[in-house]
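Peer 1: What follows is a predicted protein model with its sequence.
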Amino acid sequence: MQEASESFTNGVDWSNSAEPTSHCWLPYSSETSSTSRLCACILCKNRKSTSDFPLIQCATCLLIVHATHLSELEESTTTDHHRIPPCRPSFVDNNIADNVDMHDQHYWSHVSTLSTPCTYCKRKSSDGLVCMWCSRSYHRQCWENIKDNEENSKCDYGKFSNIIVRPQWLRRVDDSPFGFRAQMPAYVEINDTSLTPVIFFINKLSGGQKGQEIYRMLVRILNPRQVFFLENDSTITRALNIYASLTNTHICICGGDGTVGWVLSHLVDTFPALKNPPASILPLGTGNDLSRVLCWGYQYASGQLLKTLSQIPHAHPTILDRWRIHIETLETNSSNDESLNRHRSFFSFIDQPKFIQNADQPMYENHHTPINMFFFNYISFGLDAAVVLDFHARRTRDSSKFTSPLKNKLMFIKESRKYFNEFAFGIAWNLGSYIRLICDDQDMTESIRHCHSLVLLNTRGFGAGTHPWGGTSVNTVPSQTIDHSDDDSSNHDVTQSTINHFEAQNFGDEKVEVLGLNTMQMALIHIGFRGTRIAQCRQVRIELSHPMPAHMDGEAFYLARSTAINITHAGQVMVLRNDNR
């Protein structure tokens, strides 16, 4: 994160003026810090915070200073920069010789009282030293007694040593467009799989808006230069460019389904086929369907972060398909309308569903284009997408009301009540009146004449943890969930032979599952039942004769005119499945 301010760089400084011991400055918050609210600048005359002189804090070493002191240092003509103590090093300059002995040293922070027992004498009392990498603590005198021992002087980086990007692995270079490049030094075995440095991407707005809290925790225990706030595409491009040459790198995406898809698409487009750093997930969204499928959890909980950090190096790499949507304007004529209208039920003259009637709603104006043109998990059309779109539009207008997963789910239920008539009188309408479905060049429109939502699945997860396709998946770790895969809750007959000709779901087989849901099935899938299976295919064409809401990997949008959507396979990406959860 790098956000220019008048007096300081907010977050990690990636500019040409950055120093190896530069701080990671963030606004001071008493809620996120247990340290004293006193400025640490040596020359400060008023060390407390005031409205005119607010405090800022380094998220890495927890040092607190007034923001004005940083601008004073920049304007100073002297070379005295010791008014503010340096932070622990996060990289090395390219003009420094690669001296093995100078690396992996403890970096001490002086504390008034040890919070954990001294590593040497096992007592906690009195002041001492704490290493800002490995977190080991010593009394001053205890450290003096053992510091000359070479084994003690070397830092092993503590509990998360295998995922930390060590400072000597990251250098400032002249031949990189971003000024930095990460690479294992020559003395590290290239096949050493015990080292799995992890690069983190965090969406601070996902789900319960826990991103800020997680960012502060990660830059405290890891190298702050391996943690990135997702601001735009260039943030991802810069991070992948810097770390592309670092051996055995892994990725961790902290966000919801939309955030995960955003980063995964960059991995597909940046690296050769299936050569990308495999990606894990820390679920911060509301549904978190892909996180559930890959066994990283259904939502973020306090204490989960440290557990996830320890699980990433042991997760199992697996292949995940990506699918592209191509949207084109559809020329309609009266014969097409008649062909579609013949599928309307007897009651369809009563009304059309609200999401088709109210195509000109102002709330839809900013959601006419999908944020992404790819999906990894699912895309759906119809009633379920209408509810998600209304929820998404309201969250965009007033994000302050969406501050936790629980609040988000309550707001989702509130939005769904707007469609009471569509749910209660589902017999009065169906998607066959508005959609033409073509799977692998076969017209399957007749299959959706009793359906109110059309769903295309790449993985088995949909709608915050449901499995509407049913059955087993070759990618699934055995779970404790109930699966009524042999039950058919549809309101028309499906023969057993039709059910059995489908293959087990596999999100790496370059096939997408197509299914329909009626209003009853939309409820029953939450207790283990499945929808109406239609096809497993390699390409799909969906022709919309009327405006239609769509929901794709956590992001909703509204197709306001007659449109054709062509869905085709668009590459694969390596992801991490957490078999040990």
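Peer 2: Nice, thanks for sending it over. Just so it is clear, the structure is predicted and the values come from calculations on it, not from any experiment. Residues are numbered from 1 along each chain as shown.

Peer 1: hey, let's count contacts and neighbours off CA atoms from now on
Peer 2: OK.

Peer 1: residue contacts, the closest residue to Gln226 other than its chain neighbours?
Peer 2: Of all residues beyond its chain neighbours, the one nearest Gln226 is Ile199 (5.0 Å), with distances taken as Cα to Cα, 6 or more residues apart in numbering. The contact partners of Ile199, taken as Cα atoms under 8 Å, 6 or more residues apart in numbering, are 226-228, 249-252.

Peer 1: second one coming, line it up with the first:
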Amino acid sequence: MWKAITKSGLQHLAPPPPTPGAPCGEPEQPFRSTVDWSESAAYGEHIWFETNVSGDFCYVGEQYCVARMLPKSAPRRKCAACKIVVHTPCIAQLEKINFRCKPSFRESGSRNVREPTFVRHHWVHRRRQDGKCRHCGKGFQQKFAFHSKEVVAISCSWCKQAYHSKVSCFTLQQIEEPCSLGAHAAVVIPPTWILRARRPQNTLKASKKKKRASFKRRSSKKGPEEGRWRPFIIRPTPSPLMKPLLVFVNPKSGGNQGAKIIQSFLWYLNPRQVFDLSQGGPREALEMYRKVHNLRILACGGDGTVGWILSTLDQLRLKPPPPVAILPLGTGNDLARTLNWGGGYTDEPVSKILSHVEEGNVVQLDRWDLRAEPNPEAGPEDRDDGATDRLPLDVFNNYFSLGFDAHVTLEFHESREANPEKFNSRFRNKMFYAGTAFSDFLMGSSKDLAKHIRVVCDGVDLTPKIQDLKPQCIVFLNIPRYCAGTMPWGHPGEHHDFEPQRHDDGYLEVIGFTMTSLAALQVGGHGERLTQCREVLLTTAKAIPVQVDGEPCKLSASRIRIALRNQATMVQKAKRRSTAPLHNDQQPVPEQLRIQVSRVSMHDYEALHYDKEQLKEASVPLGTVVVPGDSDLELCRAHIERLQQEPDGAGAKSPMCHQLSSKWCFLDATTASRFYRIDRAQEHLNYVTEIAQDEIYILDPELLGASARPDLPTPTSPLPASPCSPTPGSLQGDTALPQASHLRVDGQIFCAGEELIEAAKRNDFCKLQELHRAGGDLMHRDQHSRTLLHHAVSTGSKEVVRYLLDHAPPEILDAVEESGETCLHQAAALGQRTICHYIVEAGASLMKTDQQGDTPRQRAEKAQDTELAAYLENRQHYQMIQREDQETAV
């Protein structure tokens, strides 16, 4: 196939040999990890990120790779836009073989810029590929193998179509055909819309000055976006079917989650529609794309990130304002919960998120003005040296509050500013909040709040009512959610004396909290409902902590006026039917569904979520539920939780190791290439038939791994018959003795531990299985603290290793011998790649160190097995990410 493509003259698919004498070191140009918007931007420039990908060879080809001549394993980089992996020293070779990334813009030339153009495919060779060939429908080779260097597929990094790398599937005719931009073409901004402009060159200084003066006069009459020259021009081709998307990612939100997902957006979209907010904010991008019809925005971050983008839209006065969707990465995410985007991003595929943004409903959101001025009636004794006269924000979307909650947020904010490295995950942030709140409660810093404030709502003075209540916190609420998902106004239907709460009705809800109601808030309670109003005049007589949408400060004695500012246009995640439901769309939805429920442990989910079939096999049957055919997951949850309370219910007698924990969640098993978790706040948006076919899967983080499955054999449950099982009569007496380390075989009692070790050393699988059936302890250790797994690894016995991993307790994975080595250390030092794969996928820790301080990856490096070291480094990085996700989910 390489030769066939070479004959076609398509150099970017078949790299020619590098120029003799080419440099082997670092390329001269610095590596870019962001899109270049300057006039010197290179056409088809890659966007590089460091990577630990293993098993994927350098894209320049082994015969052209300069890194293989280096004494140590060279670092690798991966292009986020086309997903090729290259050794860092080999990046210069890409330029020599003329392989460029997918072009994100078009050059201005002599052709008419209004001339209709189309996007061509960007074909890339792949040594690994998911899915099936578009031509023959067969899958691609997917095997774990370090030695696989064959190109198995050719895929387009725009539309993601993939073909087998052979002439019968991929023909030369397909190279030049137009690209459809794939499943998300409606939200992708085509590179043909983005034109690089040429700066006008003038030779006469007088002419320059004259034009500059004329330009300055014209600029004074134009908006800020038209007053200066930009290297790039956006020339859209409007279409009612398109909803072009701008993605703004705050890489620091939610424990730096944004930095991890920005690469996924660069892959699915045009890199020039994805923006890192740490590189200058959203203003430049919004000005550039202001004339794009049907534009939508995806804000990836916390509620503060959303407020930043909305305020920028206010300043630019775009007509009409583009609607804003949310990918929640923050700590509270109350606005995201209100608009059905959930309480935090877990592991939903980016492809699904793009579909939700495209299909979401456009709604309105009230935004409120805040005007604060010093209170002239406050005396010098009421002033605080640490207080400020200005609010952190002059507009809010969620809430404005003062008192206890603002004081806790202020302490958190000051601590994070002083030690940012200690606040790098959503879980740690919430733990700090809880500790600060408890200490502030003991100090009682806000107990006299009512004595120092006056509140007038729509001309009605609420001060007497507030003084009777003696609240320690007052909240002026615009949306139903507050404080990471609680509902302080109460659930719908609970407040009969007031109008239903809405985020687009032009009213604020005013709520007071005592310490009792604040504590009850976390378990479904609510505060004291004071009023609903359109305007508030708040007067404080001393410095009091306040917060505006989570931005805290200590405000000196002030007069604060709150009034409606405008309404922002937002995207609300819609409830939708799957394109491939359980029942054919042309058939009526049945009145009832009888569906099997199976649960998955967190251990199995982390190890196997990329492989649907293996994860299904690892699941534990829980029972069968009967639900209405149009049930959403909220209703299904109630049926599943009742399943355990009904011993005579359908399927309730299926084996169970433990009761379901309170933290279980649904898994989507049908709408993506892998399993992923569904946020509990989004369960009402998903139908049962959307996430399941014949069986529904749930994730229980407190369920044990494969060793807890009742269908797997244990020392107290005999193994099924096997070819090497002992014949009847070969074992006499009890098979489960009071002391499992001693067995009675053929009338003789002997030490089973020594026999087990000898069986592992001799690679005698049948003997090991026989001893285990008789009650032998698979956790037995020798005098040097080596486990059976240590001995099996030392002899390279794959069969025995697999048996021990399947049947021994999970503790065997990280058990250490006298030198501090785990079995994974030993396998890595011996270069046993397949056994390393078995142990890693079983859940062994890759962070453990031996007495020399070496991890398994470092042991592989010392053994000069660079490919194995790269694999272990990749899995170590993945394990760290999954551990943080697990902490977040908990």
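Peer 2: Nice, I can see it. Given the structure is predicted, the values throughout are model-derived calculations rather than measurements.

Peer 1: quick one on the thing from earlier: and the residue nearest to Gln226 of the first structure, what's its match in the second structure?
Peer 2: When the second structure is aligned by TM-score structural alignment, Ile199 of the first structure is paired with Leu246.

Peer 1: re the thing from before, please flag which of the contacts of Ile199 of the first structure sit within strands.
Peer 2: Within the contacts of Ile199 of the first structure, residues falling in strands by DSSP state E are 227-228, 250-252.

Peer 1: which two from those residues end up farthest apart in space?
Peer 2: Farthest-apart pair in those is Phe228 and His250; separation 13.9 Å (Cα to Cα).

Peer 1: Map Met184 of the first structure across to the second structure for me.
Peer 2: So, by TM-score structural alignment, Met184 of the first structure is matched to Pro236.

Peer 1: Wait, a helix at its match?
Peer 2: No - secondary structure of Pro236 of the second structure (DSSP: H, G, I helix; E, B strand; the rest coil): coil, not part of a helix.

Peer 1: if you skip the residues just before and after it, what's nearest to it?
Peer 2: Nearest to Pro236 of the second structure is Trp193, by Cα to Cα, 6+ apart, at 5.1 Å.

Peer 1: related to what we said a few turns ago, doesn't the match of Ile199 of the first structure fall inside a strand?
Peer 2: Yes - counting by three-state DSSP, Leu246 of the second structure is located in a strand.

Peer 1: Tell me how far it lies from Thr346 of the second structure.
Peer 2: Look at Leu246 of the second structure and Thr346 of the second structure: by Cα to Cα, to the nearest Å, they are 22 Å apart.

Peer 1: show me where the stretch 101-250 of the second structure has helices.
Peer 2: Ranges of helices in the stretch 101-250 of the second structure, per DSSP state H, counting those that start in this stretch, are 205-219.

Peer 1: Repeat that for the stretch 501-650 of the second structure.
Peer 2: Using DSSP H, counting those that start in this stretch, the helices assigned to the stretch 501-650 of the second structure run over residues 515-521, 602-608, 612-618, 633-643.

Peer 1: Identify the residues contacting the most centrally placed residue in the first structure.
Peer 2: Geometric centre of the first structure, nearest residue: Gly255, 2.8 Å, by Cα atoms, centre = their mean. Contact analysis of Gly255 of the first structure by Cα under 8 Å, 6+ apart lists 202-204, 206-207, 281-285.

Peer 1: Go again with 6 Å.
Peer 2: 203, 206, 283-285 (Cα atoms under 6 Å, 6 or more residues apart in numbering).

Peer 1: Can I get these in CSV including secondary structure?
Peer 2: What follows is the contacts of Gly255 of the first structure, written out as CSV (three-state DSSP):
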residue, secondary structure
Asn203, coil
Ser206, coil
Pro283, strand
Leu284, coil
Gly285, coil
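
Peer 1: Which two of the residues you listed have the greatest separation?
Peer 2: Greatest spacing in the contacts of Gly255 of the first structure, by Cα to Cα: Asn203 and Pro283 (10.5 Å).
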